[in-house]
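*Asks:* What follows is a predicted protein model with its sequence.
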Amino acid sequence: MQSVKKVASIALSVVMWIIILVAALYAFTTLATREDGSVSDIAGFTPLAVQSDSMAPTFNKGDLIIIQKCDTSKLEVGDIVTFHAIIDNEYALNTHRIAAIDEVNGMRSFTTKGDNNDVADTHIISDGDIVGKYVFALPQMGKVMDFLSSSMGFLIVIVLPMLLFFIYQVYHLIVVGMNLRRAMAEEDRLAAAAAIVDAEGKGAAATVTADNAAEQLAQAEAKLEEARRLKAEAEAAMNATKQEGTDGE
């Protein structure tokens, strides 16, 4: 029974760690772009969910890509980069391959193109637009992040399990507290019982001691009585001897 509880506890801990890691990943994917235009990262790495098939088959819509901060001066044609862009009149991050690099008066500009697009991007980007360089992709994990981005997904996958785990921990603490109180009560009961047994043992020992004293006193009285008897007999014999001597004279 104890082994089953131990396995269940370990399994629950593993599940909670997975939820925590997923929640952390969710936070960085859904909140990656800040209002000031900067991008959050973990040790220089940022996870992003892919929203289109413009880079297929390198990676597809629904994948999760990992990008890394880079030195833009070392970028070359063929590198895949993530950059700030305006898509459908909205601010967004886009990830395409560098198709050409131009340099004018020491300032570099980049022409990008999606592997699955027929034409290059119309917006020419500069060093300041580039967020990072593509490292690798996790197939279909972007869908998980998109689901977590929704209110229902966040509630089901993160909030609800954490709430259940919190309730379980509270219940566990209550059970532990009750068991501790029962153990303390049982310990007190055993201590009281031991005290009673000890007292009874001492009483029995005292009774035995009193009985021995009474027995010894009786024996002493008997010996004293025997001594008195012998003394009386001796005195009687002496008196008889004296009487005989008087009669002879």
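*Replies:* Happy to help now that I have it. Numbers count the residues shown, from 1 in each chain.
*Asks:* From now on I want contacts and neighbour counts done on CA atoms only, so please keep to that.
*Replies:* OK.
*Asks:* Against which helices or strands is the top strand by length along the chain packed?
*Replies:* Ranked by residue count, the top strand of the chain under DSSP state E comes out as strand 90-104. Secondary-structure packing of strand 90-104 (3 or more Cα pairs under 8 Å, 6 or more residues apart in numbering; DSSP states H and E): strand 80-87, strand 107-113.
*Asks:* If we go by neighbour counts, what in the longest one is buried?
*Replies:* Burial within strand 80-87, assessed by neighbour count using 16 or more other Cα atoms under 10 Å, is assigned to 80, 81, 82, 83, 84, 85.
*Asks:* which parts of the longest strand of the chain are buried?
*Replies:* Here strand 90-104 shows 93, 94, 95, 96, 97, 98, 99, 101 as buried, counting by 16+ other Cα under 10 Å.
*Asks:* ok, residues contacting that strand?
*Replies:* With Cα atoms under 8 Å, 6 or more residues apart in numbering as the test, strand 90-104 has contacts from 54-55, 76-86, 108-115, 120, 134.
*Asks:* re earlier: pick out whichever of the buried residues of strand 80-87 sits closest to residue 62.
*Replies:* residue 82 (16.4 Å; Cα to Cα).
*Asks:* ranges for the helices of the chain?
*Replies:* Counting by DSSP state H, one finds helices in the chain at the ranges 2-30, 141-149, 151-154, 160-248.
*Asks:* so which of these comes closest to residue 125?
*Replies:* helix 2-30 (23.0 Å).
*Asks:* From the chain's centroid, how far away is that closest one?
*Replies:* 10 Å (Cα atoms, centre = their mean, to the nearest Å).
*Asks:* Can you tell me how far residue 190 is from residue 196?
*Replies:* Look at residue 190 and residue 196: by Cα to Cα, to the nearest Å, they are 10 Å apart.
*Asks:* Next: residue 132.
*Replies:* 79 Å.
*Asks:* So for these two, which sits in the more crowded spot?
*Replies:* Taking neighbours as other Cα atoms under 10 Å, residue 132 and residue 196 compare with residue 132 leading, 22 against 12.
*Asks:* Excluding sequence neighbours, find me the nearest residue to the more buried one.
*Replies:* residue 69 (4.3 Å; Cα to Cα, 6 or more residues apart in numbering).
*Asks:* re the thing from before, return the closest of the buried residues of strand 80-87 with respect to residue 240.
*Replies:* For the buried residues of strand 80-87, the nearest to residue 240 is residue 82 (144.5 Å; Cα to Cα).
*Asks:* Enumerate every residue touching the closest one.
*Replies:* 67, 93, 94, 95, 96, 130, 131, 132, 133, 134 are the contacts of residue 82 under Cα under 8 Å, 6+ apart.
*Asks:* second one coming, line it up with the first:
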Amino acid sequence: MKETPSANKSPPKDDPRIDALIRGYAHLSEQVEVLTEQVKIQKHQVDDLTVDAILAEFHQKQERKTHADSPTPYGRTPPEPAEKEEAPKHLQPEKPHRKRQGLKLAGNIVFYSALVFLIISALFIRTTSNGSPRSLAGFTGMVVLSGSMQAEIPKGSLVIAQQVDPKTLQIGDDITFMANPTTTVTHRIIGIIEDYEDTGQRAFQTQGIMNDEPDAQPVPAVNVVGKVIFHSEVLGQIAGFMGQYWLFILFAAAVVIGLTVILKRIYQKEPKQTAH
């Protein structure tokens, strides 16, 4: 009986192809191990670089903070200042230059107000050519020369009287009136005559509060200069002086104003020096 060759016939043990396959597999295993080691090394390097970058950034921040807190050495560029949060405007302290401007403005207001007061008072106290008191916008200023109202308006006080409708005057009001063509008097109303001498006009019975008797003659409404609205003993002394020397005061005020204007213009034209 003939034998047929087997399909699964194994190669002989000394076949050189088996040795070649074994050597190839071993070489491949070595290459895989080498590649695995290289991957691990590169991974460690990447991790180290990441850590180094993070540490470097941290050190830079610390260094900038240290430079900001310490004086900058000569020749070194100072770090950029960090942005600071500003407090609300209503909580921020007022700047010095604004305070100076406010004080300067207040000083100018006081100065020019005083000059205006001096000029107006010098003209205000003087009488007109016919002897009647001078009026300014319905107001009249006079200095009391007697003590008939001493308890209320001391002698030498400045009195300001305002022109009013005679129908509005009442008992107890202090009024300034013309006693004669050249004399003014300030007394208190103690009585009112509605139809004086059939003229249809009012007249007022007056009396100085320090006098024992009322004034001899009623004061017709046409003779009333005004109702007293203000009086001051101190201002009266000043006004009396200015009324006596008003020409000199006007001249001095004009000189002071002129010098002030000139000095301001000179100061404004001077170039401002900048510090180097």
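*Replies:* Looks like it arrived, so ask away. Because the structure is a prediction, the values reported are computed rather than measured.
*Asks:* Any idea what the TM-score is?
*Replies:* Comparison of the two superposed chains (TM-score structural alignment, normalised by the length of the first structure) gives a TM-score of 0.57, and 175 aligned residues with a Cα RMSD of 3.3 Å.
*Asks:* which one of the helices of the first structure is the most hemmed in?
*Replies:* Across these, averaging neighbours per residue (mean count of other Cα atoms under 10 Å) puts helix 141-149 on top, at a mean of 20.
*Asks:* how about that helix, which residues of the second structure does it hit?
*Replies:* Using TM-score structural alignment, helix 141-149 of the first structure corresponds to residues 235-243 of the second structure.
*Asks:* for stretch 70-78 of the first structure, same thing?
*Replies:* By TM-score structural alignment, stretch 70-78 of the first structure lines up with residues 164-172 in the second structure.
*Asks:* Quick one: end-to-end length of that stretch, please.
*Replies:* 15 Å.
*Asks:* Map residue 122 of the first structure onto the second structure.
*Replies:* Aligned partner of residue 122 of the first structure by TM-score structural alignment: residue 216.
*Asks:* What sits closest to the equivalent of residue 52 of the first structure over in the second structure if chain neighbours are left out?
*Replies:* Structural alignment places residue 52 of the first structure opposite residue 146 in the second structure (criterion: TM-score structural alignment). Beyond its immediate neighbours in the sequence, the residue positioned closest to residue 146 of the second structure (Cα to Cα, 6+ apart) is residue 155, lying 5.5 Å away.
*Asks:* Neighbours of residue 63 of the second structure, how many?
*Replies:* Residues near residue 63 of the second structure, counting by other Cα under 10 Å: 13.
*Asks:* Just tell me the aligned range of the helix or strand harbouring it in the first structure.
*Replies:* Assigned by DSSP states H and E, residue 63 of the second structure belongs to helix 16-69. Following TM-score structural alignment, helix 16-69 of the second structure has no partner segment in the first structure.
*Asks:* rewinding a little: quick one: contacts for the residue nearest to residue 146 of the second structure?
*Replies:* So residue 155 of the second structure contacts 144, 145, 146, 147, 149, 233 (Cα under 8 Å, 6+ apart).
*Asks:* Check residue 120 of the first structure too.
*Replies:* Residue 120 of the first structure touches 99, 111, 112, 113, 114, counting by Cα under 8 Å, 6+ apart.
*Asks:* With distance to residue 40 of the first structure as extra columns, can I get those in CSV?
*Replies:* Output for the contacts of residue 120 of the first structure, formatted as CSV (distance: Cα to Cα, whole Å):
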residue, distance to residue 40 of the first structure
99, 27
111, 25
112, 23
113, 25
114, 24
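*Asks:* Of all pairs in these, which one is the farthest apart?
*Replies:* Between any two of the contacts of residue 120 of the first structure (Cα to Cα), the greatest distance is 10.6 Å, for 111 and 114.
*Asks:* Which neighbours do these two have in common?
*Replies:* Both residue 111 of the first structure and residue 114 are contacted by 120, 121, under the criterion Cα under 8 Å, 6+ apart.
*Asks:* Could you measure from residue 267 of the second structure over to residue 260 of the second structure?
*Replies:* Taken as Cα to Cα, the span from residue 267 of the second structure to residue 260 of the second structure is 11 Å.
*Asks:* thinking again about what came up before, tilt between the longest strand of the first structure and strand 80-87?
*Replies:* 120 degrees (axes from the mean of the first three to the mean of the last three Cα atoms, to 10 degrees).
*Asks:* Tell me how many other residues crowd the closest residue to residue 117 of the first structure other than its chain neighbours.
*Replies:* Using Cα to Cα, 6+ apart and skipping the chain neighbours, the partner closest in space to residue 117 of the first structure is residue 54 (5.9 Å). When neighbours are counted by other Cα under 10 Å, residue 54 of the first structure registers 20.
*Asks:* quick one, what contacts residue 54 of the first structure?
*Replies:* Counting by Cα under 8 Å, 6+ apart, residue 54 of the first structure has contacts 60, 96, 114, 115, 116, 117.
*Asks:* out of the residues you listed, who's nearest residue 225 of the first structure?
*Replies:* Nearest to residue 225 of the first structure among these, with distances taken as Cα to Cα, is residue 60, at 121.6 Å.
*Asks:* Could I get the contacting residues of the closest one?
*Replies:* Applying Cα under 8 Å, 6+ apart, the residues near residue 60 of the first structure are 50, 52, 53, 54, 139.
*Asks:* Going by neighbour count, which of the residues you listed comes out on top?
*Replies:* Going by other Cα under 10 Å, residue 50 tops the contacts of residue 60 of the first structure with 26 neighbours.
*Asks:* hang on, that one packs against residue 141?
*Replies:* No: with contact defined as Cα atoms under 8 Å, residue 50 of the first structure and residue 141 do not form a contacting pair (9.4 Å).
*Asks:* Now do the shared contacts for those two.
*Replies:* What both residue 50 of the first structure and residue 141 touch, as defined by Cα under 8 Å, 6+ apart, is the set 62, 63, 64.
*Asks:* if I pick the first one, what's in contact with it?
*Replies:* Looking back up the chat, that one is residue 62 of the first structure. Residue 62 of the first structure touches 49, 50, 51, 52, 139, 140, 141, 142, 143, counting by Cα under 8 Å, 6+ apart.
*Asks:* And these, which is closest to residue 37 of the first structure?
*Replies:* Looking across the contacts of residue 62 of the first structure and measuring by Cα to Cα, the closest to residue 37 of the first structure is residue 49, at 17.4 Å.
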